[in-house]
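**Student:** Sequence first, predicted model second:
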Amino acid sequence: MPTILLVDNDPEILAALSAALEWRGYRVLLSKDGRSGLEQAGRNLPDLIVTDCSMPEMDGVELCRCLKLYPALTAIPVIMVSAQVQLRQKPALWDAFFLKPVDFNAMESTVGQLLFSRPLRETLRPLWSDRAMSRWQPVTSAIIS
């Protein structure tokens, strides 16, 4: 059963998305902000992350940047959700974008596609000249910015 981490500071949105995904057979983990979401991702290595863009402390964009710094977390696909118009996306920070209110059928289709493509994506490791010594050591170059 695939595990999906939901990161949002709105408990009602967490509850709605959680119920919809659990009903479809996914295991769901919840986090109330980007910082706790990053910690949860490191502890549980979810198969997919769905994050809100606007949150206090660490927003969704910063969460995506941090995920890309850790080799163990970089291959986890991310869906960004926002009440704002499409953000200026930095290349490869997230895999899909949805405006709120989220169309659950479209999200379910995207979740399935991202989970299905993940094993292939994990075998295609990028060739960076400054690889981290360990999969938990952050990458120190400016490859993300």
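**Tutor:** Everything's here; your move. Residues are numbered from 1 along each chain as shown.
**Student:** okay, CA-based contacts and neighbour counts for the rest of this
**Tutor:** Noted.
**Student:** in what helix or strand does Leu30 lie?
**Tutor:** Per DSSP states H and E, Leu30 falls inside strand 27-31.
**Student:** same deal with Ser109?
**Tutor:** helix 104-123.
**Student:** Go through that helix and flag the buried ones.
**Tutor:** Buried residues in helix 104-123, counted by 16 or more other C-alpha atoms under 10 Å: 107, 110-111, 114-115.
**Student:** which residues of the protein fall in helices?
**Tutor:** Listed in chain order, the helices of the chain (DSSP state H) span 11-23, 34-44, 60-69, 104-123.
**Student:** how far does the first one sit from the chain's center?
**Tutor:** Taking C-alpha atoms, centre = their mean, to the nearest Å, one finds helix 11-23 lying 16 Å from the centre of the chain it belongs to.
**Student:** again with stretch 47-54
**Tutor:** Centroid separation between stretch 47-54 and its chain, computed with C-alpha atoms, centre = their mean, is 4 Å.
**Student:** Pasting the second one now:
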Amino acid sequence: MPTILVVDDMPDNRQLLGIMLQRSGYTTEMARDGVEALEAIQKSQPDLVLLDLNLPRMDGWTVCRTVKASPHLAHIPIVALTASCSPGEVKQLMTPDWTDYVSKPFDVMSLMEKVKLWLAGSNQSKPWYS
């Protein structure tokens, strides 16, 4: 059973995502900020990370760069969760470090379909933004 780390500083968002993912058969872990996220990623090496960009203590950008710089963690897919996805922010996400991004508020059914694709690795053949 794949493990998904949900990283969001808003308890309601973590709870909603956790319930959705668990009902779909995934194991979930939760983190409230970037420091907790990095610790959880290093400890358990989840199969997928849903990572809010605007976090206390360490932002999602820094978490992603740190994970992707580590040879034993770089394979973990990381999906940015963002409430404000301006064209400039989307352009910054167009790097091989990010698996994809999801704008908040998100459509539950669409997000769950994407989770299946991300875990299947179907995004590995070409970047999401191509």
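**Tutor:** Cool, got the structure. The structure displayed is predicted, hence computed values, not measured ones.
**Student:** Just give the TM-score of the two.
**Tutor:** After superposition, the two chains reach a TM-score (TM-score structural alignment, normalised by the length of structure 2) of 0.87; 121 aligned residues with a C-alpha RMSD of 1.8 Å.
**Student:** Which secondary structure elements does the strand holding Leu30 of structure 1 sit against?
**Tutor:** The elements that strand 27-31 of structure 1 packs onto, with contact taken as 3 or more C-alpha pairs under 8 Å, 6 or more residues apart in numbering; DSSP states H and E, are strand 3-7, helix 11-23, helix 34-44.
**Student:** Run through who's touching the longest one.
**Tutor:** What that stands for is helix 11-23 of structure 1. By C-alpha atoms under 8 Å, 6 or more residues apart in numbering, the surrounding residues in contact with helix 11-23 of structure 1 are 6-8, 27-28, 30, 32, 104, 108.
**Student:** Out of those residues, who's the most crowded?
**Tutor:** Val7 (31 neighbours; other C-alpha atoms under 10 Å).
**Student:** Hmm, that residue is touching Ser31, no?
**Tutor:** Yes - shown here, Val7 of structure 1 and Ser31 form a contact pair, counting by C-alpha atoms under 8 Å, at 4.7 Å.
**Student:** Overlap of the contact sets of these two?
**Tutor:** Here Val7 of structure 1 and Ser31 have Gly37 as joint contacts, going by C-alpha under 8 Å, 6+ apart.
**Student:** What number of residues are in the vicinity of Pro96 of structure 2?
**Tutor:** Using other C-alpha under 10 Å: Pro96 of structure 2 sits among 13 other residues.
**Student:** Which position in structure 1 pairs with it?
**Tutor:** Using TM-score structural alignment as the criterion, the counterpart of Pro96 of structure 2 in structure 1 is Ala92.
**Student:** picking up where we left off before, got the helices of structure 1 as JSON lines, with distance to Gln86 of structure 1 columns?
**Tutor:** What follows is the helices of structure 1, written out as JSON lines (distance: least, C-alpha to C-alpha, whole Å):
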{"stretch": "helix 11-23", "distance to Gln86 of structure 1": "19"}
{"stretch": "helix 34-44", "distance to Gln86 of structure 1": "19"}
{"stretch": "helix 60-69", "distance to Gln86 of structure 1": "12"}
{"stretch": "helix 104-123", "distance to Gln86 of structure 1": "16"}
